[in-house]
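>>> Have a look at this fold, sequence not included:
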C-alpha cells in the first residue's frame, strides 16, 4: 500500500484534529496539528507581553523573536496521541484556552509567522505517510496532497462542541462568547491576505454537523482506502 499525504482543512472547532489523530493512529501515519503550532506562537506572544492595550499583536516584536520559538510534538504513551511542546514544555492544555483562541487568528494572519511554520510543515511531510490538519494544508502547504478533505459544520454546532470540551476540562466557558469567537475566527481566517481559508478545488467536503465520531471515522477510512488501494 503506497504512502500518501492527507490534508484536512476546515473551519475552527470542526473536530479536524480528532479526525486526523484517529486516522493517523489507525493507519500508522504521523499526525501534525498545525493549529497547535499557531496556538503555540500565540501563547509565546501572550507570555512575552506582545499584545498592546487594545489586544493587537505587536508584529515587529514577535518577528524579532521568532527564532526563539521551538515547537515539537511528543507522543503521550498513555493516550497514544501526540501532545504539543513549546520550547521543551508541554502546553497542550494551555493552548486550548479561550485566551489563546481569541487571538490565534490574528497571529496566524501574519505573513512571517505563516512562512516560518509552513516551511516546518513541508519538511515534516517530505517522506509522506502523514496526516496534517489546519486551514491551508491542501491549498498552500501540500497542494499536491493525494487526499484533501475540507471539513465544515454550522457555527452553532461548533460553538457547542467547544463549550462542552472546555467544561469537560474544568475550564470556565461562556457559550455566547465562544459562538462569537467562532464567527470572528471564520471571518479572519477567510479574509486574511496570506493563505486565506478556502476549499481546494480537488478537496472533498465533509459537513459533520449531524455526524457521530464513528460515522466520521468510517467516512474518512473509506476515502483513505480509495486513494491507497
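Yep, it's here. Here the structure is a predicted model, which means the values were calculated and not measured. Numbering: from 1, shown residues only.

>>> going forward, measure contacts between C-alpha atoms and count neighbours the same way
Fine.

>>> buried stuff in stretch 205-225?
Buried positions in stretch 205-225, judged by neighbour count with 16 or more other CA atoms under 10 Å: 205, 206, 208, 216, 217, 220, 224.

>>> And for stretch 145-165?
145-153, 155-163.

>>> And for stretch 47-66?
Of the residues in stretch 47-66, 50, 51, 57, 59, 62 count as buried by neighbour count, 16+ other CA under 10 Å.

>>> among the residues you listed, which are in helices?
59, 62 (DSSP state H).

>>> if we take the buried residues of stretch 47-66, which one ends up nearest to residue 25?
residue 62 (34.4 Å; CA to CA).

>>> mind listing what the closest one touches?
Residues in contact with residue 62, defined by CA atoms under 8 Å, 6 or more residues apart in numbering, are 45, 50.

>>> In helices, which of the buried residues of stretch 145-165 appear?
155, 156, 157, 158, 159, 160, 161, 162, 163.

>>> Give the burial count for residue 18, as a bare number.
Residue 18 is flanked by 14 other residues according to other CA atoms under 10 Å.

>>> so where does residue 201 fall, helix or strand?
Counting by DSSP states H and E, no helix or strand carries residue 201.

>>> For residue 17, see how far away residue 2 is.
Separation of residue 2 from residue 17 (CA to CA, to the nearest Å): 23 Å.

>>> what about these two, which has more around it?
residue 17 (23 against 8).

>>> so how far is the host helix or strand of the more buried one off the chain centroid?
Element membership of residue 17, judged by DSSP H and E, is helix 16-27. Distance, stretch centre to chain centre, for helix 16-27: 13 Å (CA atoms, centre = their mean, to the nearest Å).

>>> Counting neighbours, which bits of it end up buried?
Neighbour count says helix 16-27 has 16, 17, 19, 20, 21, 22, 23, 24 buried, by 16+ other CA under 10 Å.

>>> okay, pairing it with this:
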C-alpha cells in the first residue's frame, strides 16, 4: 500500500489500535488480527525506524531534530507483500537492527518528527478497517478507535523474546545487552513529553507475559466480536 493513498473517508473505516512497549509482540498480533478480519495493518514503528534509517544514511547530525523531521516528511516508502521498500530498496531487515531501533526511539521523542508522520499514519485508515500498532495509536493517532488494546509484558520476558527472534534470524545478540536496551527504550518512551507510551483511558490492557500469540489474537478478536454490529 502506498502511504499517500486515501481512497476512503477516514470516518468510514473502523480501527483497532494495539499499543505497547518494545518487543511486547504487538506487531505480530496486529498483523494476525488484520489477516483474520481481512483488514489493513499499520506498523507505525516501521515509519520511525525508516526515519532513523534515513537519518543514519544521510550522514546528518543524529541530534538534529529539524533534519530528522525533514527526512520524515520526504520518506519515499512503500509497504508491499510484507516487505518495506525505501527508495525502491527492500529494507525490511535493515530497519530491524538494534542500532536502528535505538535511534528510532530517540527520533520518536521529537515532536516535529511525530507531527511529520501523523498524517501519513492516518492515511492508512481505509475500508474495510485498520489494525494499527505502535505506542500512541489509541491516544494520539486514532483517539476515536472503537477498540483500543494496550499489550504489555514483563521486560525480562520481552528481552527473551527479542533474543530468540534475533537468534532465529542468525543475528548474534547478548541477552543482558538486550535487557538493558529495552529498559532504556521503555524509559524514553514512557518519559517523553510528547505522546508518551501510556494506555489510553478506554484501552483494554492485556499482559502477554504468559500467553502465546494465538491466545492474545483470540482475546482481541473476542473483544471486537463482543462489540456487536457497528
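Yep, it's here. Remember, it's a predicted structure, so these values are computed and weren't measured experimentally.

>>> And the TM-score between them?
The TM-score (TM-score structural alignment, normalised by the length of the first structure) is 0.90; 218 aligned residues with a CA RMSD of 1.6 Å.

>>> re earlier: which residues in the second structure does the helix holding residue 17 of the first structure align to?
Counting by TM-score structural alignment, helix 16-27 of the first structure pairs with residues 26-37 of the second structure.

>>> picking that back up, need the buried residues of helix 16-27 of the first structure in a markdown table (columns: distance to residue 97 of the first structure).
As requested, the buried residues of helix 16-27 of the first structure are exported to a markdown table (distance: CA to CA, whole Å):
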| residue | distance to residue 97 of the first structure |
| --- | --- |
| 16 | 17 |
| 17 | 16 |
| 19 | 20 |
| 20 | 21 |
| 21 | 20 |
| 22 | 22 |
| 23 | 25 |
| 24 | 25 |
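
>>> got the contact list for the residue nearest the centre of the first structure?
In the first structure, the centroid-proximal residue (CA atoms, centre = their mean) is residue 35; its distance is 2.6 Å. Contacts for residue 35 of the first structure (CA under 8 Å, 6+ apart) come out as 133, 134, 135.

>>> That one and residue 17 of the first structure: what is the separation?
9 Å.

>>> Repeat that for residue 92 of the first structure.
Distance from residue 92 of the first structure to residue 17 of the first structure, by CA to CA: 13 Å.

>>> what's the mean gap between the helix holding residue 17 of the first structure and the aligned bit of the second structure?
Following superposition, helix 16-27 of the first structure is found to deviate from the second structure by 0.4 Å on average (mean CA distance after the TM-score superposition for the first structure).

>>> any residues in contact with both of residue 35 and residue 17 of the first structure?
residue 133.

>>> Pull the residues that contact stretch 89-109 of the first structure.
So stretch 89-109 of the first structure is in contact with 36, 38-43, 56-57, 83-85, 113-114, 166, 171, 178, 181, 185, 188-189, 192-194, going by CA under 8 Å, 6+ apart.

>>> excluding its backbone neighbours, what's nearest residue 43 of the second structure?
Distances taken as CA to CA, 6 or more residues apart in numbering place residue 133 nearest to residue 43 of the second structure, at 5.4 Å, with adjacent residues excluded.

>>> Pretty sure that neighbour sits against residue 46.
No. Using CA atoms under 8 Å, residue 133 of the second structure is not in contact with residue 46; the gap is 10.0 Å.

>>> who's more crowded, these two?
Neighbours per residue (other CA under 10 Å) separate residue 133 of the second structure from residue 46, with residue 133 holding more: 30 against 20.

>>> is it fair to say the more buried one lies in a helix?
No. Under DSSP: H, G, I helix; E, B strand; the rest coil, residue 133 of the second structure sits outside any helix and is assigned strand.

>>> picking that back up, surely the residue nearest to the centre of the first structure is within a helix?
Yes. Counting by three-state DSSP, residue 35 of the first structure is located in a helix.

>>> distance of residue 169 of the second structure from residue 163 of the second structure?
Residue 169 of the second structure is 10 Å from residue 163 of the second structure, by CA to CA.

>>> Next: residue 225 of the second structure.
Distance from residue 225 of the second structure to residue 163 of the second structure, by CA to CA: 34 Å.

>>> now residue 216 of the second structure
21 Å.
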